[in-house]
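**Student:** Sequence and computational prediction follow.
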Amino acid sequence: MKKTIRLSVLMLLLPALCPAQSTSSSYLSELEREVVAELNFARQKPADYAKLVAARLQHFNGKLYEPPGEIAVITKEGKKAAQEAVRFLQRARTLPPFQPSRGMSRAASDHVRDQGPKGRLQHEGTDGSQPWDRVNRYGDWRVTVGENIAYGEKSARDIVIGLIVDDGVSNRGHRKNIFNPEFLAVGVAFGPHKKYGTMCVIDFAGGFIERK
């Protein structure tokens, strides 16, 4: 058996202009680029993405998710959360793609390096920093900022589907972050985690001005 866990946080600021982001993402690892692509697939073609989630329903056995050839995952809601996610995606409207940000990805990476070796499971850094503090190290965020963290997943698709299904999270906060129309910029970092094996930090903002 394996367990996965997800954390979500959101902060709002007064509206402001949202500068365009760089489309280059060479600073990201292959898996991190795949996470950005997967997020954008879900935002731009939610009805198609619903089919990917629906295909997983057959692998539930009560509260166990048992994908073929993989370790079974203990869920809190069973297939109920996945079914609800499918309905959400089928009704969702198309949203603009996220533009990757180097500075925001550095902020996400800071948190992976801080939390991973210690096996911590929270948005607050060991220095007391919150997601908006870490993002501010590398530039200025606009409109709103948020953060999703996924633990224990090894592929971009599993990371993103897990966040969209949002099993056990009553307000579906991770899903709300992904489909928040005010979020236009994204930073991603993936790395090892002492307790769950892996962690992926995804920072969101309405816009971001990179510090030069």
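**Tutor:** Arrived safely, thanks for sending. Numbers count the residues shown, from 1 in each chain.
**Student:** From now on I want contacts and neighbour counts done on CA atoms only, so please keep to that.
**Tutor:** Will do.
**Student:** from the chain's centre, how far out does stretch 127-138 sit?
**Tutor:** Going by CA atoms, centre = their mean, to the nearest Å, the spacing between the C-alpha centre of stretch 127-138 and its chain's C-alpha centre is 17 Å.
**Student:** buried ones in that stretch?
**Tutor:** Along stretch 127-138, the positions that meet the burial threshold by neighbour count (16 or more other CA atoms under 10 Å) are 130-132, 134-136, 138.
**Student:** can you list contacts of that stretch?
**Tutor:** Contacts made with stretch 127-138 from outside it, assessed by CA atoms under 8 Å, 6 or more residues apart in numbering, are listed as 11, 103-104, 106-108, 110, 123-124, 141, 145-147, 203, 210-211.
**Student:** Structure two is appended below for comparative analysis:
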Amino acid sequence: MKKDPARIDRLFAAARLAIRDEQVAASAAKDDAPPSDEHGGKTLSEEEFAAAVAAELNAVRTNPQSYIPYLEAMLTQFSGNILTIPSEGIRLQTEEGPTAVQDCLVFLKAHQPVDYLVLEPNMSKAAVDHALDLGNNGAVSHTGSDGSTMVGRLEHYGEWKGSIGELLAFGLCRPRNVVLQLLVDDGVPTRGDRMSLMDNKFKSVGVGFHTHKFQKFVCVLDFAGGFGALGTSCSGCTRAPPSFCRRMRYSETMIPTTIDLCSGQAHDGQARARAGGNHVGRRARPPEHPV
């Protein structure tokens, strides 16, 4: 059966708008709640944590300047290159100290708003799978213990559109702190995580969170230009329907890769392993000291 690319685009748009409206309504309802800390004073469920991270992402994406007070507060918590995070009860050894935070402030002051991200439950399933795998095995990688990749994990639950990307954050359990860690992007000259968080080509997000064997916590963020239900594959292509069979760009942080969805052939760029035992993607949690 021949597929109509325009129809698929319309279905994606309609689904995205419906989910966005539900999430906006839920967020508005929370505005009437009594003031509380970021977690509402309680332990968050898996779904609540994902929703909280998505809300923080959308806050900084749709109003970049709204995160300026949080960054300014971070600057007061440095002693040399040691950052104290009272809400986590830890102190972290950073690479750049206040410099990375100051750089982020300049970036956000000049940045224009970008589109709202829709939290996609099926993308979150893929992110949760990887978070569980990383946490239970003590790994710090975009590749699963079974050899799975971001592409394969996402395609197990649906079909992605446009571009996809994956970010990993370690050591923190508060949604805002997770976003701040990726946004500041300490020790990464290209600020690749920051750029991904604020990239307007991404329209959908999935979030997974789990305790980590060595790094305390791990949060997996998967991004896509769109995401939908599984459909019929095209001839000779087990990955995606005909409308998606063109050269697309996806990025596992620090590993630029172009993939041809029909041939399944990928062309990896140079993976950049950072000094000090850090891995591709989001860095391992720096040495910590109890506050």
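**Tutor:** All right, it came through fine. For clarity, every value in this text was computed on a predicted model and none was experimentally measured.
**Student:** Which single one of the buried residues of stretch 127-138 of structure 1 is nearest to Val160 of structure 1?
**Tutor:** Proximity of these to Val160 of structure 1 was ranked by CA to CA; the top entry is Pro131 with 19.3 Å.
**Student:** ok, the closest one to Ile159 of structure 1 distance?
**Tutor:** In this view, Pro131 of structure 1 and Ile159 of structure 1 are 19 Å apart by CA to CA, to the nearest Å.
**Student:** Repeat that for His193 of structure 1.
**Tutor:** As it turns out, when the distance is counted by CA to CA, His193 of structure 1 lies 14 Å from Ile159 of structure 1.
**Student:** same question, Lys45 of structure 1
**Tutor:** Plainly put, Lys45 of structure 1 is 17 Å away from Ile159 of structure 1 if you go by CA to CA.
**Student:** What segments of structure 2 are strands?
**Tutor:** Listed in chain order, the strands found in structure 2 under DSSP state E are 78-79, 82-85, 90-93, 118-119, 159-170, 204-212, 216-228, 247-252, 255-260, 266-268, 288-290.
**Student:** So which of those strands is nearest Gln102 of structure 2?
**Tutor:** Taking CA to CA as the criterion, strand 78-79 is the member of the strands of structure 2 that comes nearest to Gln102 of structure 2, at 12.1 Å.
**Student:** Which residues does the closest one contact?
**Tutor:** Around strand 78-79 of structure 2, the neighbours that count as contacts under CA under 8 Å, 6+ apart are 84, 97-98.
**Student:** and those as TSV, adding distance to Phe170 of structure 2?
**Tutor:** Compiled in TSV, the contacts of strand 78-79 of structure 2 are given as follows (distance: CA to CA, whole Å):
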residue	distance to Phe170 of structure 2
Thr84	16
Gly97	18
Pro98	20
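**Student:** which of these lies closest to Leu71 of structure 2?
**Tutor:** Pro98 (9.8 Å).
**Student:** How about the contacts made by the closest one?
**Tutor:** With CA under 8 Å, 6+ apart, Pro98 of structure 2 has these contacts: 75, 78, 81.
**Student:** what residue of structure 1 takes the place of it?
**Tutor:** The equivalent of Pro98 of structure 2 in structure 1 is Lys79 (alignment by TM-score structural alignment).
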